[in-house]
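Student: Got a predicted structure here, sequence first:
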Amino acid sequence: MEKTLNVQGMSCNHCKMSVEGALQKLAGVSAAEVNLEAGSVAVTFDDSKVNVDTMKEVIEEQGYDVEAKI
């Protein structure tokens, strides 16, 4: 399954690495790709192992705000 989340506050490669790294540590996440220009992250995951709320939490723990899902 793939979802795109809007993430505010990402502006540089460090931001990109922080968000992608945090998501990829979650069990069930197979890919996370940040698009800095769009302010979003596309996440490919197994929805039987991880949910969007958990992904939002780990992004917010990195210091970024997650808007409503697309």
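Tutor: Right, received. Where do you want to start?

Student: When you work out contacts or count neighbours from here on, use the C-alpha atoms and nothing else.
Tutor: Fine.

Student: And the contacts of the biggest helix by length in the chain?
Tutor: For the chain, the longest helix by residue count, based on DSSP state H, is helix 13-24. Helix 13-24 is contacted from outside by 10, 29-36, 55, 58-59, 62, using Cα atoms under 8 Å, 6 or more residues apart in numbering.

Student: Second structure follows, compare the two:
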Amino acid sequence: MAERTLEVKGMSCGHCKKAVSGALKDLEGVSSANVDLKSGKVDVQYDDAKVGFDQMKSAVEDQGYDVVK
């Protein structure tokens, strides 16, 4: 199991938190996505054999948010 922290711009409320965590959890291989609205960071635990950064970035951006790194 791998861990990565995504820095996401544009999140400000509970809906944002739910949209981002839901989009990530829908990806095969992502076991958890914990959003911290205050810092704009999302801690993701995932199986790197099934999902990578580019897929996670696309899933978040599809919800209307920007992934910085």
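Tutor: Right, received. Where do you want to start? On a predicted model such as this, the values are computed, not experimentally measured, just so you know.

Student: Is there a neighbour count for residue 47 of structure 2? I'd like the number.
Tutor: Neighbourhood size, residue 47 of structure 2 [other Cα atoms under 10 Å]: 14.

Student: Verify the contact between it and residue 30 for me.
Tutor: Yes. If you go by Cα atoms under 8 Å, residue 47 of structure 2 and residue 30 touch, sitting 6.4 Å apart.

Student: for residue 29 of structure 2, what are its contacts?
Tutor: By Cα under 8 Å, 6+ apart, the contact set of residue 29 of structure 2 is 46-51.

Student: go with 7 Å
Tutor: Contact partners of residue 29 of structure 2, counting by Cα atoms under 7 Å, 6 or more residues apart in numbering, are 46-47, 50-51.
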